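Colleague: Please find the sequence and the predicted model below.
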Amino acid sequence: MSISFLNGDYMPLEEARISPLDRGFLFGDGIYEVIPYYKGKSVGLMPHIERMINGLAAIEIKCTKTADEWKELLDDLVARNESMGDNLGVYVHVSRGADVKRYHPYPEGVEPTVFCFCFNIKDPEPVDRTKVTQYSLVSTEDLRWQRCHIKSTALLGNVIHFQEGYSSGADEALLYNANGELTEGSSCNAFIVKDGIIATPIQDNQILPGITRRIILDSLKADGSLQVEERTITMDEVRDADEIWITSSSKEIAPVTKLDGKPVGDGSVGEIWEKAFAIYTASKYDF
């Protein structure tokens, strides 16, 4: 049974309740994070917390918890849920809170709703390109809002794009802007590899500042054995890539072997993925 946290109290997940006037429910007015823990060890915990605090500030939700207080809360929640298994994801959700009416402007004097719970996640993938799970994608124009750098709970645009991929039998949707430039996936960041060089779109308002993306870039640059670039990437480059990866806290670095029904590169998981994933795996608990 999952133990959740809601506004200062721990309780079984099925007993957690919020007001129907909560602005997270009415407007998607909130910020969230998903943080993986493997055998009690977190990946990117403080960067996740920092991103959440920045997101709350960006939409002017006044939550007074410090980074250290968040860390203490989430570590404690994982410890309370240790009976669920070794590998847990923690979902953290902070909405603006419940007002007495439905009204668009930010209300005054409303306490944020803080909700967290644990769920099971799978074991990390093996660092072996013959055994790792392979992904299939479809590409589609990015029709979401222009503030994708904020990890908002208002995810309908992402959900619609993800459903496009799901309905067509793919695992994800890969998105591009009106200029035909790669942005990201509906629930992940994206990388390509060509002639041994790794590239990912530059960080701007079109993409989420992914924590896994950040760990990959930092660990690869620190290692120095693989060349990595942050730059504009056209969809022509994507379709001509030797390798495509999608990255997130739940997927880590997932190799894509099919895009729009066609093989990526030679249709198998690439050697650069295996090298990069080994570097990431060796350092992911350092963040």
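Modeller: Yep, that arrived.

Colleague: make it CA atoms for all contacts and neighbour counts henceforth
Modeller: Fine.

Colleague: which stretches of the stretch 151-287 of the chain form helices?
Modeller: 156-167, 211-223, 235-239, 271-283 (DSSP state H, counting those that start in this stretch).

Colleague: ok, which stretches of the stretch 1-150 of the chain are strands?
Modeller: Secondary structure of the stretch 1-150 of the chain (DSSP state E, counting those that start in this stretch): strands located at 3-6, 9-12, 30-38, 41-42, 87-95, 113-120, 135-141.

Colleague: Could you provide these in a markdown table, with additional columns for distance to residue 178 and mean neighbour count?
Modeller: Converted to a markdown table, the strands of the stretch 1-150 of the chain look like this (distance: least, C-alpha to C-alpha, whole Å; neighbours: other C-alpha atoms under 10 Å):
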| stretch | distance to residue 178 | mean neighbour count |
| --- | --- | --- |
| strand 3-6 | 41 | 22 |
| strand 9-12 | 45 | 13 |
| strand 30-38 | 27 | 22 |
| strand 41-42 | 37 | 18 |
| strand 87-95 | 31 | 22 |
| strand 113-120 | 36 | 21 |
| strand 135-141 | 7 | 20 |
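
Colleague: The structure to be compared is supplied as follows:
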Amino acid sequence: MGRIVYVHGQFIAEEEARIGLFDRGFLFGDAVYEVTAVINGRMIDNDLHLARLQRSVNELAIPLPLPLEEIAAVQAELMARNDLRDGTIYLHVSRGEADRDFFYSEALAPRLVGFTQAKTLTGTRAQQNGISVDLADDPRWQRRDIKTAMLLGQVMAKQTARSRGFDDVWMVEAGLVTEGASATAHLITADGRILTRAASRTTLPGCTQRALARLCETEGLQIEERAFTPEEAQDAAEAFQTSASSLVMPVVKIGGRTVGDGKPGPMTRRLQALYLEAAGVPS
């Protein structure tokens, strides 16, 4: 038997899981999702992820299928049933099922799906050595602040970047970096300031980004929220990206140009250590 997944109120074997043909998430991408990291059997920043889930469904006028505390209980049960120690928990909320029509009824019952993915999140080769990111025009819609399941633009950008020999990709719009295809982009200046874009409809508000910002405030580290150009990124002293599944990931090459000396820098290493310490990961 494979994993136990959660589908519409039931914990069942993944082989038995079914999504309806007329689910609006399938037909229209009318759905939102969240991914929470699990390290040493503990959910990381889950309060931030559930709050973002609530915000996303509110922006699309999708009712939550369960109260947040019950969704957290579903996550905990998925961890227990799958004996998940390290990996991620994926949640997906669609508006519901109805015959295909652009217009939807407010009476639709939202659908909740959840599953776990076991994977190593800490101490990976990428986190030790850093990654390369390509630069690509941002093809996505204008409400990137909503964590929708419409990810085709990101899929295409990541696939193209990989075919070009890069590990990941940062998006560019109007001459400015927006964000990574599945991560928040950050720079570190020569004088030690941490640059990242301010919250807006242009980018997704990152949960790992917010958690790290809290730690930086405690440590007295300066964060400047503003947009930056690809050239500024390539000339930065250091660069990194954050996400639930990659945590604090050093970026050592951007668009074919080496960042700094081509190795994860001291500030990035400090931020990695701060985040892992806060997550309860032994050094």
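Modeller: Nice, I can see it. Treat the numbers as computed from the prediction; the structure is a model and nothing was measured.

Colleague: Can you calculate the TM-score here?
Modeller: Here the TM-score for the pair of chains, by TM-score structural alignment, normalised by the length of the second structure, is 0.94; 279 aligned residues with a C-alpha RMSD of 1.8 Å.

Colleague: possible to save the helices of the stretch 151-287 of the first structure as CSV with distance to residue 250 of the first structure and mean neighbour count?
Modeller: Putting those into CSV (distance: least, C-alpha to C-alpha, whole Å; neighbours: other C-alpha under 10 Å) gives the following:
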stretch, distance to residue 250 of the first structure, mean neighbour count
helix 156-167, 15, 17
helix 211-223, 9, 19
helix 235-239, 23, 17
helix 271-283, 13, 18
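
Colleague: any idea how far residue 270 of the second structure is from residue 193 of the second structure?
Modeller: To residue 193 of the second structure, residue 270 of the second structure is 13 Å away according to C-alpha to C-alpha, to the nearest Å.

Colleague: Which one of the helices of the stretch 151-287 of the first structure lies nearest to residue 247 of the first structure?
Modeller: Comparing those by their distance to residue 247 of the first structure (C-alpha to C-alpha), the top pick is helix 211-223, with 6.4 Å.

Colleague: Now the terminal residues of stretch 247-261 of the second structure, how far apart.
Modeller: Stretch 247-261 of the second structure: ends 22 Å apart by C-alpha to C-alpha.

Colleague: now swap in stretch 136-151 of the first structure and tell me
Modeller: Taking C-alpha to C-alpha, the first and last residues of stretch 136-151 of the first structure lie 25 Å apart.

Colleague: Now stretch 37-52 of the first structure: buried residues?
Modeller: By 16 or more other C-alpha atoms under 10 Å, the buried positions in stretch 37-52 of the first structure come out as 37, 38, 42, 43, 44, 45, 46, 47, 48, 49, 51, 52.

Colleague: What of stretch 97-116 of the first structure?
Modeller: Within stretch 97-116 of the first structure, the residues that count as buried by 16+ other C-alpha under 10 Å are 97, 98, 99, 107, 111, 112, 113, 114, 115, 116.

Colleague: can you tell me which two in those residues are farthest apart?
Modeller: Farthest pair in the buried residues of stretch 97-116 of the first structure (C-alpha to C-alpha) is 107 and 116. Separation: 23.2 Å.

Colleague: one step back: would you reformat the helices of the stretch 151-287 of the first structure as CSV and include distance to residue 174 of the first structure?
Modeller: Listed next are these as CSV, based on distance: least, C-alpha to C-alpha, whole Å:
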stretch, distance to residue 174 of the first structure
helix 156-167, 9
helix 211-223, 16
helix 235-239, 10
helix 271-283, 18
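
Colleague: Those: which one's closest to residue 77 of the first structure?
Modeller: Residue 77 of the first structure lies closest, by C-alpha to C-alpha, to one member of those: helix 211-223, at 20.8 Å.

Colleague: and for that closest one, what span of the second structure is it aligned with?
Modeller: The alignment of helix 211-223 of the first structure onto the second structure (TM-score structural alignment) covers residues 207-219.

Colleague: residues in contact with the matching stretch?
Modeller: Applying C-alpha atoms under 8 Å, 6 or more residues apart in numbering, the contact partners of stretch 207-219 of the second structure are 45, 48-49, 52, 184, 222-223, 242-244, 247, 271, 274-275.

Colleague: thinking again about what came up before, so which of the helices of the stretch 151-287 of the first structure gets nearest residue 31 of the first structure?
Modeller: Of all the helices of the stretch 151-287 of the first structure, it is helix 156-167 that lies closest to residue 31 of the first structure, at 13.9 Å by C-alpha to C-alpha.

Colleague: Now the closest one on the second structure. Mean distance?
Modeller: Compared with the second structure after the fit, helix 156-167 of the first structure shows a mean deviation of 1.4 Å (mean C-alpha distance after the TM-score superposition for the first structure).

Colleague: Kindly name the residues of the second structure that line up with that helix.
Modeller: Aligned by TM-score structural alignment, helix 156-167 of the first structure falls on residues 152-163 of the second structure.

Colleague: so what's the most centrally placed residue in the second structure up against?
Modeller: Taking C-alpha atoms, centre = their mean, the centroid of the second structure lies closest to residue 243, which sits 4.5 Å from it. Residues near residue 243 of the second structure by C-alpha under 8 Å, 6+ apart: 182, 183, 184, 206, 207, 208, 209.

Colleague: Tell me how far residue 43 of the first structure lies from residue 233 of the first structure.
Modeller: As judged by C-alpha to C-alpha, residue 43 of the first structure and residue 233 of the first structure stand 28 Å apart.

Colleague: Could you find the counterpart of residue 181 of the first structure in the second structure?
Modeller: Match for residue 181 of the first structure (TM-score structural alignment): residue 176.

Colleague: Correct me if wrong: its match contacts residue 227.
Modeller: Yes. In this structure residue 176 of the second structure lies within contact range of residue 227 using C-alpha atoms under 8 Å: 6.4 Å.

Colleague: mind listing what's buried in stretch 71-89 of the second structure?
Modeller: By neighbour count on 16+ other C-alpha under 10 Å, the buried set for stretch 71-89 of the second structure is 71-72, 74-79, 82, 84-89.

Colleague: How about the equivalent of residue 229 of the second structure over in the first structure: what's its closest non-neighbour residue?
Modeller: In the first structure, residue 229 of the second structure lines up with residue 234, judged by TM-score structural alignment. Among residues not flanking residue 234 of the first structure along the chain, residue 181 sits closest, at 4.2 Å (C-alpha to C-alpha, 6 or more residues apart in numbering).

Colleague: Would you agree that neighbour is in contact with residue 232?
Modeller: Yes. Between residue 181 of the first structure and residue 232 there is a contact at 6.8 Å, judged by C-alpha under 8 Å.
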